[in-house]
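Colleague: structural data only, the sequence is not supplied:
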């Protein structure tokens, strides 16, 4: 057990050079080897230990891309966050620095930010157990989630962690089904190529079994009807257009997809979408940049991150005690385990006399083939054992009788439990007096401390309804033959028991049949 204890009463301390450090400050740590750059970490809490003299601090590490991605980047200010922490001495801190998420740095000011000394930024997180890099997304720009989930995320966490390429699906406008008015995920919904409205696949009539394959688009019934009405001319126009359309070839009526729409129709829709997305993403930057400057970071268990990727259940977000760390896909299923069918239980009633003889003969043939493949040493040892006890072959054959297929009760369950003694019926003094009287009996040649004698005394007490006089009279009439388990085994019985253990393992049901 670690001797390091948290010190919540300590919120700040002063270094040897006079710099004051506080919780959630980003600091430099002296490297282990000379010539390496300083390590960068965030102060999570201050700690104390009776083994070390100085004050200690728990740091959340930031790694450089070359340490986790094995690739040298020209940007020296870029870091990769982690959810790994260590205990270090305060004396190993070499100074303070500034680490900011890339979202809170305006794009036109990124170059000026990189030119500042002791300033770093990050937008990804590395998990050392899964050995994978994730994207870090601020909760302020998350929109495409249920309302209660979004409130829980913004209340408890500052950032969410998602797989690379999955952040765009969370930052778009919230998708709501036009039929049930509920939030719909991308996996269980379809989007109309004309009106760009979302529908649950189960809410449609008839419901969609699966999403359209790649390269195909889906169109709702209303847009399809409007397209048909717009393409079909009126009755007055039909008479005027008959003469003009005689020499012109008939055009086939096709359904236009999003990629087939004219540029004049596609551009206004794209402008509307981009304008709404820009307004929804630009507004949070102006308001939440002030919060980051005041260092009020929302955290849970001293971490501002929470995994919200493809392996997350939406309902688990509402649980405060749910794990916040990245998780991998469960390795349970047909890709990792073999699907074995349930074997039918063979009982004695299902076996005919012919099948019984065939099974016995097949067992003997299989065993003879296995014995031929064994080494000479095993053959010689088996021959010696058979020569010593030739009469035990009949006992082994009896063990292979069809009775072995009868389903018996499992040991250790309620079917095999026998009540010997129930406490809290007699007092300790009454029980001690009864046991002392039983130990003084001379009708059974058992030691006074024998467990067989004590168990039988308690069992007789249970059967006598805990009347000590009646139980003592029964114990006085017992003799050596009443203890069935105290017997001397013959050589044949010992050999049959050992042979049963060799063939069937430690299943005493087979040993009972062979002895």
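Modeller: The structure has been received and is ready for your questions. What you are looking at is a predicted structure, and each value in this text was computed from that prediction instead of being measured.
Colleague: from here on, just use CA atoms for contacts and neighbour counts.
Modeller: Noted.
Colleague: for the top helix by length along the chain, packing partners?
Modeller: Of all the segments of type helix in the chain, defined by DSSP state H, the longest one is helix 263-293. If you count contacts as 3 or more CA pairs under 8 Å, 6 or more residues apart in numbering; DSSP states H and E, helix 263-293 packs onto no helix or strand.
Colleague: could you tell me how far whichever helix or strand comes after it lies from the centre of the chain?
Modeller: Later in the chain than helix 263-293, the nearest helix or strand by DSSP states H and E is helix 353-373. Helix 353-373 sits 46 Å away from the centroid of its parent chain (CA atoms, centre = their mean, to the nearest Å).
Colleague: what comes up buried for helix 353-373?
Modeller: 359-360 (16 or more other CA atoms under 10 Å).
Colleague: tell me what it is packed against?
Modeller: So helix 353-373, by 3+ CA pairs under 8 Å, 6+ apart, packs with no helix or strand.
Colleague: put this next to the first one:
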């Protein structure tokens, strides 16, 4: 085995050294370096071993990975030097090793603050298992004391650390526990402790033996202690025992916050401390599900373990042998009726296979389909079905893209439908803006599901690789891997592909710290203001996954000027300018390249950024909102010139110029609403059926309101059907009586919808499961969860509520927001049953409690005798003796002709 290997950076590394590992920038898609430990160096795959000492060629390396906390969870971790160990290894190319670093356990560091101040220093105290998705504590093997001597000696001689659950660590680090009866070691699972004398006993050594441990909250006492307690009770000399102090544990004491003395020699010793490794691993699992004696076996598995799937929860309930088995007409599993045959090529003869190949090529004239995996799989399946049904090859037809599967009730496509040119253009634009973040790309496409986008991404990437390979064959091959550049010219070689070489202008800045001066410019990850990082920020991101991002104001234009702000004469806009650098220094500094950043807008409903087009900005009032949360449908060419409904109404005057919400209370001090509220979601308003206005938020969260067109959230209907108690109740936030109120979902407080939004109450939608599905219950599906979708508004006092709410702007796999799904399912007015005037007349009849002469069915017998229409707000009888009617329009036209023009105009 090799003693050491020289990296391209000039550093020498050996086995058990810690290194940064990363492929090229394009392959890892901008993620930071990975930290790993070298387990062994390996020759090329398939090469023979044993060329002699010092003559081996090593091109691969086996690495034991470390995880960052951000890799396994979404919890924010302020310490960028903290890692998670793992019992997981992988073989990588040796060219992926970048540089050397140092990783040790937390308990071996005396000055943690000084350790983290030094570059390339990391530490760990926990382990993450990627298979069972669980974290474990890591302690030193010498701290384990509650073990027999022969097991403890083997454990400490082989391994440096022990992996266990957090609840098991106090038991492992406690003093040796011996049974009070047999004086043998008490293992934790089969041990019970006396609550009075604090001695430990085997559950089988107690008389009578204990079948189970006491329940949580209950204690157990041994027989001598129980007898002593009974004697004290009988003698009436019961005294409250003095509280027994917990014996001092031998666990490692927690470290204080004092500053230890800095000792450089001690720090160097900590870096080079000797760590014991057994079969290339420094730790093993010794937790709740480990048998202590298994440690003596050198071939025992060292990986973390979980609870076994044994017990009634995971086992089937088998009826007794004497019970008669019910005879059900169910096919036996594993039979031909329950197995779908995908191919019978192995049962065909050579003549049949050759004949089958001829028929396969005759099914299509497209050469690309003959190489398509989906098409070939489906063709093989259909040929196999024809063979099993004794049908000829000529009966197979591939023109139908759907098929009937045995396990599904409906037909499904065996391949995705063809992508249009517009969809491909939107997909490539999304890849250009978001990279491999396919959820954001799916939002850009809008017409495809997440599964289709993922499958198309694989085909699209293969086509790009095909074009690159064809270009390489035509114009020359890439340099070979063995032609490595010299070590002293690592930066200029840039095998990582993340150094920016072509520089244009000096008006861009670092995407994190906003500096404009750097000796080297690095490529930046997605999501920053610019696509470049300075030398300091670039290395901090690659090594420590840490970026001190300076916020960027949204009202700053790319040329550096602020919108709406004019620099007065003699007054600096941004403060005093820094002194110019010397000419010698300025000549060595490279200006950053001019890389335009994708514009991002912040939605006023969810306060999240989004690309232009998904988040729209009003051209007149600067109001910003997600298009799906306000019922906005805009062409891509009209995104920049889009105007909100209120601003548009100022020009068209289709509705009232008084834009106050009809569902909110009337304020005493009235101001022009169209000039205010552009920085709030309450700016989003929709016209009503009476040419008034109502907030989108009020219309959605008041249950009696509906929309004529839910795709655009207009027109607002049903304001007259709101119960009287909603208008008469007093708002607990503003104290006003006017306006329609809603009730909190967790208490009895009532308030206006707009008042709740202004006071920071929680708005969202909850999917409530439906057990007994009734006809009047409408069920919908959102993000894989099926049930009844209910709008929820909670007070600030209920922030710790266990409700799982979906935000207003949260989207599902199809790109629809939660507000869109709710309105589409529950807020659509019954426009197919009657027109708008008739629906309004019915609502007025319900309010007045008057007997309605309007037929409930449009096809009823009552109709106008003059124009023969079935639709009218009211039918007037022509005579009291005959059942002849006339509609509202004909009645008043006839009355106007009879009474004269003056009476008609009146």
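Modeller: Received, thanks. As the structure is a computational prediction, the values presented were derived from the model and not from experiment.
Colleague: what's the TM-score for these two chains?
Modeller: Once superposed, the chains reach a TM-score of 0.52 (TM-score structural alignment, normalised by the length of the first structure), with 306 aligned residues with a CA RMSD of 3.6 Å.
Colleague: got the buried residues for the longest helix of the first structure?
Modeller: Applying 16+ other CA under 10 Å to helix 263-293 of the first structure flags 280-281, 285 as buried.
Colleague: redo the residues you listed as CSV? Include distance to residue 88 of the first structure.
Modeller: As requested, the buried residues of helix 263-293 of the first structure are exported to CSV (distance: CA to CA, whole Å):
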residue, distance to residue 88 of the first structure
280, 42
281, 39
285, 35
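Colleague: of those, which is the nearest to residue 508 of the first structure?
Modeller: Checking the buried residues of helix 263-293 of the first structure against residue 508 of the first structure by CA to CA gives residue 281 as the nearest, at 72.2 Å.
Colleague: tell me who's in contact with the closest one.
Modeller: When contacts are counted by CA atoms under 8 Å, 6 or more residues apart in numbering, residue 281 of the first structure touches residue 141.
Colleague: buried residues, the helix ranked longest in the second structure. List them.
Modeller: Ranked by residue count and defined by DSSP H, the top helix of the second structure is helix 450-475. Using 16+ other CA under 10 Å as the burial criterion, the residues of helix 450-475 of the second structure that qualify are 450, 453-454, 456-457.
Colleague: which residue numbers in the first structure go with the helix or strand that that helix is followed by?
Modeller: Counting by DSSP H and E, the element after helix 450-475 of the second structure in chain order, helix or strand, is helix 490-493. Across the first structure, nothing matches helix 490-493 of the second structure (TM-score structural alignment).
Colleague: what's the following helix or strand past helix 490-493 of the second structure aligned against in the first structure?
Modeller: Per DSSP H and E, the first helix or strand lying C-terminal to helix 490-493 of the second structure is strand 522-523. Aligned by TM-score structural alignment, strand 522-523 of the second structure falls on no residue of the first structure.
Colleague: show me what strand 522-523 of the second structure is packed up against.
Modeller: So strand 522-523 of the second structure, by 3+ CA pairs under 8 Å, 6+ apart, packs with strand 532-533, helix 535-544.
Colleague: these: which one's closest to residue 154 of the second structure?
Modeller: Residue 154 of the second structure sits nearest to helix 535-544 of all those, at 36.7 Å, using CA to CA.
Colleague: returning to that earlier point: matching residues in the first structure for the longest helix of the second structure?
Modeller: Per TM-score structural alignment, helix 450-475 of the second structure has no counterpart in the first structure.
Colleague: by contact count, what packs against that helix?
Modeller: Packing partners of helix 450-475 of the second structure (3+ CA pairs under 8 Å, 6+ apart): helix 438-445.
Colleague: now the angle from the helix it packs on to helix 450-475?
Modeller: Interaxial angle, helix 438-445 of the second structure versus helix 450-475 (axes from the mean of the first three to the mean of the last three CA atoms, to 10 degrees): 100 degrees.
Colleague: contacts only, for whichever residue in the second structure pairs up with residue 183 of the first structure.
Modeller: By TM-score structural alignment, residue 183 of the first structure lines up with residue 185 in the second structure. Each residue near residue 185 of the second structure by CA under 8 Å, 6+ apart is listed here: 147-148, 176-179.
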